[in-house]
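Q: Curious how this folds, go ahead:
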Amino acid sequence: MEHQLASQEWRPHVLAVPFPAQGHVMPLMKLCRKIADQGIKVTFVNAEHIHAKVLAAMSDEDKNQHCIELTSIPDGLQTEEDRKKGLIESLRRTIPRNLTRLIEKINCENSDEKISCVIADTTLIGWIHDVSQKMEAELVAFQPGAAADIALILQIPKLIQDGNLDTNGFVMKNDFINLSNEMPPWRRNELPWIVSSDLKDQKIVFECCQIAQQAVHQYTKWLLCNTFYELESSACNLIPNFCPVGPLFCSKISKSPASSGSILAEDTTCLSWLDKQKIGSVIYVSFGSLAILSQDQLNEIALALELSDRPFLWVVRSNLANKNGFLARVAERAKIVEWAPQEQVLSHSSIGCFVSHCGWNSTMEGLSMGVPFLCWPYFLDQFHNQNYICDMWKIGLRLNIDENGLRSSHEIKRKIEMLFADNSIKANALKLKDMARKSVSESGSSLQNFETFIDHLKK
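A: This is a model prediction of the structure:
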């Protein structure tokens, strides 16, 4: 009888560990809220500086309604400047020790709710598998980006063996890597480990990808991803134990509260402003949480938006200088915010196009809402996402760089006009929206995958 009572009181407990960046925290947070909605306990572990930002960005209502436990561990660094230079190296040193201590503390405090599963970001999983084994918790991988990118990473040993890559991640044969005719190829400067022109940085990130490849291959039976099978079937078919559970939403078509784990406070005044605009008329401009643009480039964007004669919502993370009276001239048809509730913005009927850096979260959100793209990739996987958007799915256009290294006001204005006039792009965007919604609806592929995973956790 006592044994039977103990088994009834036990419930699974998931520990989730994202890489400390906005584009990694948000999708894993959305997944964890869905898991917690199924009665499973979830503890979400951010690096301390990210944890503080997430809490600061949450409303009091979200804090009260939050269905998962939020906690943190140190990343071993003191300043943002230190993180720019040495985050990956510091995480490699500190995560195993700090995560072990945290799990021991959690398990000691409640023996009926010990950590039974660790969901680790693929970027970190190579440094976490020993911890999960030691703590007797199942290790599950989570890929916050496209299936195509993890498919490429898992092919690294073969690509090196076949002479397509050298040991530093440089392309050796041809000018691109192609895994399938049904996927866009990666050009030599579009590989996900090309973070900058600094060869030392590239080597560190490439080694991180190799470690992730080994850990995913050897230690995980589940690889969850914020995509859906119908969107990336060719990439999905290349990956063992692959489990697409996207698109992951936090509002509108989700039962969870609106908070998404954003590290920046969302300015919701833009929603009432959108209510006043005509259907399909607004240009939404957002370059994510990391892109940095020169003042010259900001001026070109401002001029293009002014000349477009269309209403626009522009996310600018720091104060936009009021150069040449720009704000005064466009005040009647412009809204500028430091951060926006993007899912709600993109789902608004007034949005007509999305000028985007093509991060995977933004890509999934935009296509799930049926919004055409103007593509402005900044780094990492964003260039390959652009290739998907423009070449494979045909739901957007590229913004090309001129001889001065800028996307000119003329180019931006011309592509805005082209996009608003192209009915085929709009039609393709609506088809993908329907496909995305079906994947997370009853009997949809992603919902079935998620339910199978939940059943596994509860056994």
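Q: Going by C-alpha atoms from here, please, whenever you check contacts or count neighbours.
A: OK.
Q: hey, where'd the strands end up in the stretch 351-459 of the chain?
A: Here the stretch 351-459 of the chain has its strands, by DSSP state E, counting those that start in this stretch, at 351-356, 373-375, 396-398.
Q: quick one: contacts for the closest residue to L397 other than its chain neighbours?
A: Nearest residue to L397, sequence neighbours excluded (CA to CA, 6 or more residues apart in numbering): L374, at 5.1 Å. L374 is in contact with 353-356, 396-399, 415-416, 419, counting by CA atoms under 8 Å, 6 or more residues apart in numbering.
Q: how about the nearest residue to E411, chain neighbours excluded?
A: Once flanking residues are discounted, E411 sits nearest to L399: 6.8 Å by CA to CA, 6+ apart.
Q: tally of neighbours for the one you found?
A: The burial count assigned to L399 is 20, neighbours taken as other CA atoms under 10 Å.
Q: which ones are touching it?
A: 374-376, 407, 411-412, 415.
Q: Go through the residues you listed and name the one nearest K426.
A: The nearest member of the contacts of L399 to K426, counting by CA to CA, is L374 at 12.3 Å.
Q: P372 and L432 touch, don't they?
A: No - at 10.5 Å, P372 does not count as touching L432 under the criterion of CA atoms under 8 Å.
Q: and this one, so I can compare the two:
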Amino acid sequence: MEREQGATLTHIVVLPYPLQGHINPMLKFSKRLATKGLKVTLLTPKSIVESMKGQATSVTFEPIDDDDDSGELIAAETMEAYDERFKAIFSHGLGGLIEKNKSYGYATKLVVYDCILPWAVDIAKQHGIGAAPFLTQSCTIAAIYYNLYQERFTLPLQEPEVLLPSLPLLRMDDMPSFISQPASYPFILRVCLEMFHNFHEVNWAFCNSFDKLEEEVVSWISSQWPIKNIGPTIPSMYLDKRWKDDKNYDLSLFKPSVDACMKWLDSKDTGTVVYVSFGSMAALGEEQMEELALGLKRSNRYFLWVVRESETKKLPTKFIEETTERSLVVTWCPQLEVLSHKAVGCFMTHCGWNSTLEALSLGVPMVVMPQWSDQATNSKCVMDVWKVGIRVKVDNKGMVTREEIELCINEVMGEKRKEMKRNALKWKKLATEALDEGGSSDKNIEEFVAKIVQI
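A: From the prediction side, this is the model:
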């Protein structure tokens, strides 16, 4: 009861970057904090708050005007311009929210900010409160960028392989694309490094992972800055089942074909379906799209393929008609429901961190086809560290051929399936234990709450 009384006066502001893959993990963390008695307010664009209307949640939303009549968030010609406008609008909104809370009689004690928005620390300090970064990617990725920030290696990479503390030997094509191709993404690389410049000023750094998944790297990072794994940020009913109302992600910018997907899966035998999705952002070129389509066709397996509406024009002519007996192609689907369905035998994925965590947490083997950002490094871990999948090989033209796709699918669905499924189920068990009462992530959240209410 003592903690409850203190916690009701404890207010946390959460500031995510306005992308679906960033908002959902931070919102799930916010809801976990709310179950511990904290008051949590999420600061986000008005357009995103509008898309979530009608959903009951224990978290308060503070909408910030998008400053754009088109409905698109803060329209800007370049990423640099977008970043500057976002910073200007949201730094003002963050300061205003902190002051507004004071007038309501409770003080904000901490700002939890998306780690790529380090200016939030300065705003928090101006108002005399603390700030804590939230890492939406893995501890492994954080360690790589931190080593580069500390100049333990330099760019462009001079050697074909890099050995860093606590990490497996990494080839050039295992590195995040912002490092392996630094000239292509100079602004994003700068953002990924600048986030560390004020880590020495924070008392907590939260990460959407769990200790057992990245044990060695977590141990090493802990010696550098105060890491707290609080994941995986999967709805409770798929893992620890402690909160019956927590069944889905709160934000989906695409409308899923729920009934069509589940009805189709229900008609298939256990472990016979390849689920294919490349997330909300990845866009394959037309030639690669054709190779993927024909590789799926050649595998002679059932497949459920998410092809976003903007990508459907890239499908080969008559592909859907020619594969209709073995396939279902939809523009979006309820991914957690699909991955947890008994019919799904493997997940062909771009290996974004959220999708990777979902597959690990639901015990699904993977065929991984990374596109950019952290996905190559995640793929390295999926194949060589966690041993739950196969990474496709790229030919000398940078293409993944239909033959390679067919081969990898049939390996994961065939001869290697038992071993990979066994490993995947091990990670599922460990993910559930981390979030359950007394588990490592649950304890990290409990310890944080116990300290923040005393401030």
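Q: TM-score them against each other, please.
A: Taking TM-score structural alignment, normalised by the length of the second structure as the basis, the two superposed chains have a TM-score of 0.87; 434 aligned residues with a CA RMSD of 2.6 Å.
Q: Just give me the match in the second structure for G396 of the first structure.
A: Pairing criterion TM-score structural alignment: the partner of G396 of the first structure within the second structure is identified as G389.
Q: Please apply the same query to A331 of the first structure.
A: Correspondence of A331 of the first structure to the second structure, assessed by TM-score structural alignment: T324.
Q: what's the neighbour count on that match?
A: Using other CA under 10 Å, the number of residues around T324 of the second structure comes to 13.
Q: on that earlier part again, overlap of the contact sets of P372 and L432 of the first structure?
A: Here P372 of the first structure and L432 share no contacting residue, scored by CA under 8 Å, 6+ apart.
Q: Which of the two has more residues huddled nearby?
A: For the pair P372 of the first structure and L432, the greater number of neighbours falls to P372 (28 against 21), based on other CA under 10 Å.
Q: ok, R402 of the second structure - contacts?
A: Contacts of R402 of the second structure (CA under 8 Å, 6+ apart): 291-296, 298.
Q: Of the strands of the stretch 351-459 of the first structure, which is nearest L223 of the first structure?
A: Closest approach to L223 of the first structure among these (CA to CA): strand 351-356, 27.3 Å.
Q: Where in the second structure does the closest one align, residue-wise?
A: With TM-score structural alignment as the criterion, strand 351-356 of the first structure aligns to 344-349.
Q: average distance between the matching stretch and the first structure?
A: In the superposition with the first structure, the average deviation recorded for stretch 344-349 of the second structure is 0.6 Å (mean CA distance after the TM-score superposition for the first structure).
Q: ok, and what's touching that stretch?
A: 265, 270-279, 338-339, 355, 359, 364-370, 412-413.
Q: Buried ones among the residues you listed?
A: 265, 271-279, 338-339, 355, 359, 364-370, 412-413 (16 or more other CA atoms under 10 Å).
Q: out of the residues you listed, which are inside helices?
A: Taking DSSP state H as the definition of helices, these contribute 265, 338-339, 355, 359, 412-413.
Q: which residues touch A141 of the first structure?
A: Residues in contact with A141 of the first structure, defined by CA under 8 Å, 6+ apart, are 119-122, 125, 216, 220, 222-224.
Q: Next: V329 of the second structure.
A: By CA under 8 Å, 6+ apart, the residues touching V329 of the second structure are 304-307, 320.
Q: Go through the first structure and flag its longest helix.
A: Longest helix in the first structure by number of residues, with DSSP H as the criterion: helix 80-109.
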